[in-house]
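Enquirer: Sharing a model prediction with you, sequence too.
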Amino acid sequence: MTDNAPKNSLTLLGLGDMGTALARTWLAAGHRLTVWNRTAAKAGALAAEGAVVAASPAEAVAANGLVVICLLDDATVGSALDGVVLTGKDLVNLTTGTPAEGRARAAWAEERGARFVDGGIMATPTMIGVPGAGGYVFYSGSRALFDTHRATLEVPAGARFVGEDPGHAALHDVALLSAMYGMFAGISHAYALIEGEDIAPKDLAPLLSEWLGAMGFFVGNAAERLTSRDFTTGVVSNLAMQTAASGTLLRTAEQQGVSAELISPYLDLMRRRLTADPAAHGGEDTAGAITLLKR
């Protein structure tokens, strides 16, 4: 820590929905918090709860050794901290960004004499500060910074350090979110298929949940196959069979008057893997299709 501030004091830049949730959690836990937001009015309620409101990013950063950033995007981070003295500061960037932005921002911070950790928040604002809600934050970058402030960082949500490469927090974040949206796409397609039929969405819901849970084995199975590069041992439902069966999915969508745009890309990927070499790939698990995605 710097500036002779107490160990449980920190600065927070950014009071959007997530930043406000973080701030309230630290204040409720008894931390001394200095806040700054471009729209000053958003800080009013937090001032009533005990936060010190800074008039500028420079004033906010100067107040504490630990500075948490939760702004709109990476460009906003650069703009807010332009010209601010960062020497000796510990910067924890919880702004959503890409792995490349995390690495570049880490180098930028180091050039200015600061330690840096990037973060990826796996939670909604309503999950922050709620024990058992399941929210947590990925962190990557300076291990020393993370270890120093871990207790403070764990107040709003669980903390998971995923390596000293500053880009790995964002990479983990985006990987999990990408899987989530892929799942959402399949669920959306399933509900669209029953629209107009005598099947209530609430009746399909438990069946969907049960089936998706049963198919969760694919996560670990794919990881093992991508590690070993063995896509054929122990295959139960091979690529040739699944590709042939996919026609039924597409015909059903057409007959139900439903666009297949949410599932076609994956089915096309399986077909590409198979047609590249039917003899070599026909007996594979579908995880082999993942290898086609890397450009």
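Expert: Arrived safely, thanks for sending. Residues are numbered from 1 along each chain as shown.

Enquirer: alpha carbons only for contacts and neighbour counts from here, please
Expert: OK.

Enquirer: Can you work out which other helices and strands pack against the longest helix anywhere in the chain?
Expert: Longest helix of the chain, by residue count under DSSP state H: helix 168-194. Judged by 3 or more CA pairs under 8 Å, 6 or more residues apart in numbering; DSSP states H and E, the packing partners of helix 168-194 are helix 99-111, strand 115-122, strand 136-141, helix 201-214.

Enquirer: one more structure, for comparison:
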Amino acid sequence: MTSEAITVLGLGNLGRALAETFLRHGHSTTVWNRSAAKASGLAATVAATPAEAVADGDLVVVAVLDNQVAQQVLRGVDMRGRALVNLTSGTPDEARELARWAEDNGAKYLHGAVYAVPQTIGTAESSINYSGSPAVHERWQKQLALLGKVTFLGEDAGRASGYDVAILSGMYGLIGGFLHAAALARAGGIKAAELTPMMLSWLTDMHPALVTFAEEIDNGNYAGGESSLAMNQSGLAMLIRAVETQGVPFAALDELKALVDRQVADGHGEESLARAVESFRGVASQRLAG
């Protein structure tokens, strides 16, 4: 084992791309996957078990289906002295739990959230946010940078996942909105390909509004917003009528209007639409009380 020996556990699309990148840059790389056939064509050492794979590497990178699988793969493995970097998607609490497990088993833990499709790993189009052990980040930053742009978010192992779940929620909200828009357009005899350029132009123009909303949310000051809750309440009501009339209702619109309605009912109709974020606190409190 050399000081640059790397192990990759999991050879799905992401794991294989990670291993290929390390190999391309001359690192001694050992891989393991439940199905050894996934290692076909890789110029890597193929281990029969996770324990054998970990024994070969100072840096152990995990990229499997989910946190539960990661725990199963690592269970009973001697991790002493290893740097464990987990690129498996999961919740902030799951990342913290695995960080505690790593510490209890003699390893240092770094959690990563990947913003890339597998084919862009190792290019300028790939970026990965990390949080957890500063020592692992400092020692292995050069190797991790081979995979994509590195951003270190601090010592809390769950912080990278905290960013990730928020970003993914925004992403799926955008995709859901696009799919509904396409269905709504189709109901009106408009092709999605004809609609999309106009939609992209409008969404791009909205970027400054999101920056303003973020400032209002962080400051807790929603006074004097150009896009008021009352105005958007009316707009959402019209839109909901329209989509129902065209036979393409969308529950997300009803849920958004409900958030706005709560704030208007509390006397905040003239304040910024961004204040609707405060309605989520009420939803969370109701669920906890229930």
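Expert: Looks like it arrived, so ask away. In this text the structure is predicted, and so the values were computed from the model without any measurement.

Enquirer: Give me the TM-score for this pair.
Expert: For this chain pair, the superposition-based TM-score is 0.93 by TM-score structural alignment, normalised by the length of the second structure; 282 aligned residues with a CA RMSD of 1.4 Å.

Enquirer: What range does stretch 157-166 of the second structure cover in the first structure?
Expert: The counterpart of stretch 157-166 of the second structure in the first structure, counting by TM-score structural alignment, spans residues 166-175.

Enquirer: What lies in contact with that stretch?
Expert: For stretch 166-175 of the first structure, the surrounding residues in contact (CA atoms under 8 Å, 6 or more residues apart in numbering) are 96-103, 106, 117-122, 138-142, 161-163.

Enquirer: Pull out the buried residues from that stretch.
Expert: 166-174 (16 or more other CA atoms under 10 Å).

Enquirer: what's the answer for stretch 113-121 of the second structure, then?
Expert: Buried residues in stretch 113-121 of the second structure, defined by neighbour count with 16+ other CA under 10 Å: 113-116, 118, 120-121.

Enquirer: Just flag the most distant two among those.
Expert: Pairwise distances across these peak at 14.6 Å for Ala113 and Thr120 (criterion: CA to CA).

Enquirer: what's the span of stretch 37-52 of the second structure from first residue to last?
Expert: 17 Å (CA to CA, to the nearest Å).

Enquirer: Can you name the residues that contact the aligned residue in the second structure for Pro6 of the first structure?
Expert: When the second structure is aligned by TM-score structural alignment, Pro6 of the first structure is paired with Ser3. Residues in contact with Ser3 of the second structure (CA under 8 Å, 6+ apart) are Asp58.

Enquirer: Now do the same for Asn238 of the first structure: its match in the second structure.
Expert: Counting by TM-score structural alignment, Asn238 of the first structure lines up with Ser228 in the second structure.

Enquirer: and what of Pro206 of the first structure?
Expert: With TM-score structural alignment as the criterion, Pro206 of the first structure matches Pro197.

Enquirer: Tell me where the stretch 1-150 of the second structure has helices.
Expert: Secondary structure of the stretch 1-150 of the second structure (DSSP state H, counting those that start in this stretch): helices at 13-24, 50-55, 67-74, 92-104, 134-145.

Enquirer: Please tell me which residues of the first structure the last one aligns onto.
Expert: Spelled out, it's helix 134-145 of the second structure. Using TM-score structural alignment, helix 134-145 of the second structure lines up with residues 143-154 of the first structure.

Enquirer: Then the fourth one?
Expert: The alignment of helix 92-104 of the second structure onto the first structure (TM-score structural alignment) spans residues 99-111.

Enquirer: check the fit of the matching stretch onto the second structure and give the mean distance.
Expert: Here the mean offset of stretch 99-111 of the first structure against the second structure after fitting is 0.5 Å, by mean CA distance after the TM-score superposition for the first structure.

Enquirer: Return the distance of that stretch from the chain's centre.
Expert: 18 Å (CA atoms, centre = their mean, to the nearest Å).

Enquirer: Enumerate the positions of that stretch that are buried.
Expert: Going by 16+ other CA under 10 Å, stretch 99-111 of the first structure has these buried residues: 99, 101-103, 105-107, 109.

Enquirer: Aligned against the first structure, show me the partner of Gly81 of the second structure.
Expert: Match for Gly81 of the second structure (TM-score structural alignment): Gly88.
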